[in-house]
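Engineer: Below are the sequence and a predicted model for it; my questions follow.
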Amino acid sequence: MKIVVGITGASGSIYALRLIDVLKEAGHEVHAVVTDSGWQVLEYECKVTHSDLQARVDMLYDNANVGAAIASGSFQVDAMAVLPCSMKTVASIAHSLSDNLLTRAADVMLKEGRKLVLVPRETPMHAIHLENLLKLAQLGVKIVPAAPGFYHRPQTIAELVDMLVGKICDQLGVEAELFPRWQG
């Protein structure tokens, strides 16, 4: 599969890095785009630089380049995940603003009927956040809040991250056994 990973300035960039690693380990082609504030959070939370991320993905795009391949429906991409997804990005996608490459790529996923997964990290949310998420869910976007479960009795932060990344993989249609499934 060819998958785009979008990273915004919400807290939780560790989820995006782990997803990229899981996708690459499974042999998928990964394209990435990061907002300006996304770069700030990647560096602050994970000490990841532009060159670090570029080494992890097949293609890293400049978010200002709205003419990049992922901005066109003729570029064949199977799915896109935006994580963490800021409420600004949610609003831009919900209202088709397409004011940067990340939101344009997400808009393309919607218009082409391809898989789009958003991982909002905001808490608490107010009514406008929820309305925008509802609007997107009604369009078929999968909303996977950055809220890992605890039924698998995680002992480390890595296990919490893997649980959420596993749920994202489920929505992307990517096989990954990252956490024990509930057995009842």
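Structural biologist: Good, I have the coordinates. Numbering: from 1, shown residues only.

Engineer: C-alpha from now on. contacts and neighbour counts both.
Structural biologist: Will do.

Engineer: Can you give me the buried ones in the longest helix along the chain?
Structural biologist: Counting residues, the longest helix found in the chain (DSSP state H) is helix 157-172. By 16 or more other Cα atoms under 10 Å, the buried positions in helix 157-172 come out as 159-169, 171-172.

Engineer: What is that helix packed up against?
Structural biologist: Applying 3 or more Cα pairs under 8 Å, 6 or more residues apart in numbering; DSSP states H and E, one finds that helix 157-172 makes contact with helix 13-25, strand 79-85, strand 115-120.

Engineer: Residues in contact with it: which ones?
Structural biologist: 14-15, 18-19, 79-81, 115-117, 142, 144, 146-150, 154, 175-179 (Cα atoms under 8 Å, 6 or more residues apart in numbering).

Engineer: ok, of those, which come out buried?
Structural biologist: 14-15, 18-19, 79-81, 115-117, 142, 144, 146, 148, 154, 176, 178-179.

Engineer: can you tell which of the helices and strands packed on helix 157-172 is closest to Met109?
Structural biologist: The closest of these to Met109 is strand 115-120. By Cα to Cα, the value is 6.3 Å.

Engineer: tell me which residues in the following helix or strand past the closest one are buried?
Structural biologist: Sequence order places helix 127-138 as the next helix or strand after strand 115-120, per DSSP states H and E. Along helix 127-138, these residues count as buried under the neighbour rule (16+ other Cα under 10 Å): His129, Asn132, Leu133, Lys135, Leu136, Ala137.

Engineer: Please compare the first structure with the one that follows:
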Amino acid sequence: MNDGATRRLVLAITGASGAIYGVRALDALMRAGVETHLVISRAAHLTLAQELSRRPAELAAQASVVHKVDDVGASISSGSFRTMGMLIAPCSVRTMSEIASGVTSSLISRAADVTLKERRRLVLMVRETPLHLGHLRTMTALSEMGAIIMPPVPAFYAVPRSLDEMVDHTVGRALDLFDIDTDAVRRWNGMAASRSEAADDARAQ
């Protein structure tokens, strides 16, 4: 997938609920040694404060490069700037709709458009429920364009012991799509193995 490009990934955090997914993705990418290009929408400033009491400056200190959301001339706005792809976590319906329509009113939608046209991997952790027909049709259109729609659905088969584990597992599965391995994913080895692991965890507590 990387075809010789530097191990760099574009990470965008939009204003949908679930800012923790973007924060944990940034943490995991940093630990994996991946160069991160971070873009935070204006609405995400609000959700970061509301949900996590975090300031964008704290995240900026962890990212390799930070781009302003209105800087449509940034490096990631050009297909000649090689990346592994782009993860939007969480992805708002507005951002999803902009990408599907080809509207590029911000650096986030522009970078996503570039990712699609260069046939790189675009993963959208769309955070909305319930979904009406317009949402579903937009997701279908994006899937036909080559994007991967990955709502942050909890994996209960992994028997998470905490909300943190549940979030980290979901983020790890999203990064799997870029061939970035983390230690956060409890891999499925079959029903018997899963029961044995769960019993081991119970005894360890």
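Structural biologist: It's in. Everything quoted here is computed from the prediction, not taken from an experiment.

Engineer: what's the TM-score here?
Structural biologist: Overlay of the two chains. TM-score (TM-score structural alignment, normalised by the length of the first structure): 0.97; 184 aligned residues with a Cα RMSD of 0.9 Å.

Engineer: Considering the buried residues of helix 157-172 of the first structure, which is situated nearest to Ser72 of the first structure?
Structural biologist: The closest of those, once distances to Ser72 of the first structure are taken by Cα to Cα, is Leu172, at 19.9 Å.

Engineer: Please say which position in the second structure that closest one maps to.
Structural biologist: Superposed on the second structure with TM-score structural alignment, Leu172 of the first structure falls opposite Phe178.

Engineer: what does Ala79 of the first structure give?
Structural biologist: Using TM-score structural alignment as the criterion, Ala79 of the first structure maps onto Gly85 of the second structure.

Engineer: ok, that match touching Val34?
Structural biologist: No. Gly85 of the second structure is beyond contact range of Val34, at 11.8 Å (criterion: Cα atoms under 8 Å).

Engineer: Give the equivalent position in the first structure for Gln62 of the second structure.
Structural biologist: Taking TM-score structural alignment, the alignment pairs Gln62 of the second structure with Arg56 from the first structure.

Engineer: Could you verify my assumption that its match touches Leu19?
Structural biologist: No. Using Cα under 8 Å, Arg56 of the first structure is not in contact with Leu19; the gap is 10.8 Å.

Engineer: Common neighbours of those two, please.
Structural biologist: With Cα under 8 Å, 6+ apart, Arg56 of the first structure and Leu19 have no common neighbours.

Engineer: hmm, back to that, find the residues that touch each one of Gly85 and Val34 of the second structure.
Structural biologist: Common contacts of Gly85 of the second structure and Val34 (Cα under 8 Å, 6+ apart): Arg8, Leu9.

Engineer: if we can go back for a sec, average offset between the longest helix of the first structure and the second structure?
Structural biologist: Superposed on the second structure, helix 157-172 of the first structure shows a mean distance of 0.8 Å to its aligned residues (mean Cα distance after the TM-score superposition for the first structure).

Engineer: Would you mind getting the angle between that helix and strand 79-85?
Structural biologist: Calculated by axes from the mean of the first three to the mean of the last three Cα atoms, to 10 degrees, helix 157-172 of the first structure forms an angle of 140 degrees with strand 79-85.

Engineer: Contact partners for His45 of the second structure?
Structural biologist: Shown in contact with His45 of the second structure (Cα under 8 Å, 6+ apart): Gly15, Arg55, Pro56.

Engineer: between those residues, which has the most around it?
Structural biologist: Using other Cα atoms under 10 Å as the neighbour criterion, Gly15 leads those with 23 neighbours.

Engineer: Wasn't that residue part of a helix?
Structural biologist: No. Assigned with DSSP: H, G, I helix; E, B strand; the rest coil, Gly15 of the second structure falls outside any helix and is coil.

Engineer: How about it, nearest residue that isn't a chain neighbour?
Structural biologist: Among residues not flanking Gly15 of the second structure along the chain, Ala44 sits closest, at 3.8 Å (Cα to Cα, 6 or more residues apart in numbering).

Engineer: Surely that neighbour is in contact with Gly18?
Structural biologist: No. Using Cα under 8 Å, Ala44 of the second structure is not in contact with Gly18; the gap is 9.6 Å.

Engineer: Identify the residue nearest the geometric centre of the first structure.
Structural biologist: Nearest to the geometric centre of the first structure sits Val82, at 2.3 Å (Cα atoms, centre = their mean).

Engineer: Could you give the number of residues near the residue nearest to it when sequence neighbours are not counted?
Structural biologist: Leaving aside its chain neighbours, Val82 of the first structure sits nearest to Gly6 (4.4 Å; criterion: Cα to Cα, 6+ apart). Neighbourhood size, Gly6 of the first structure [other Cα under 10 Å]: 26.
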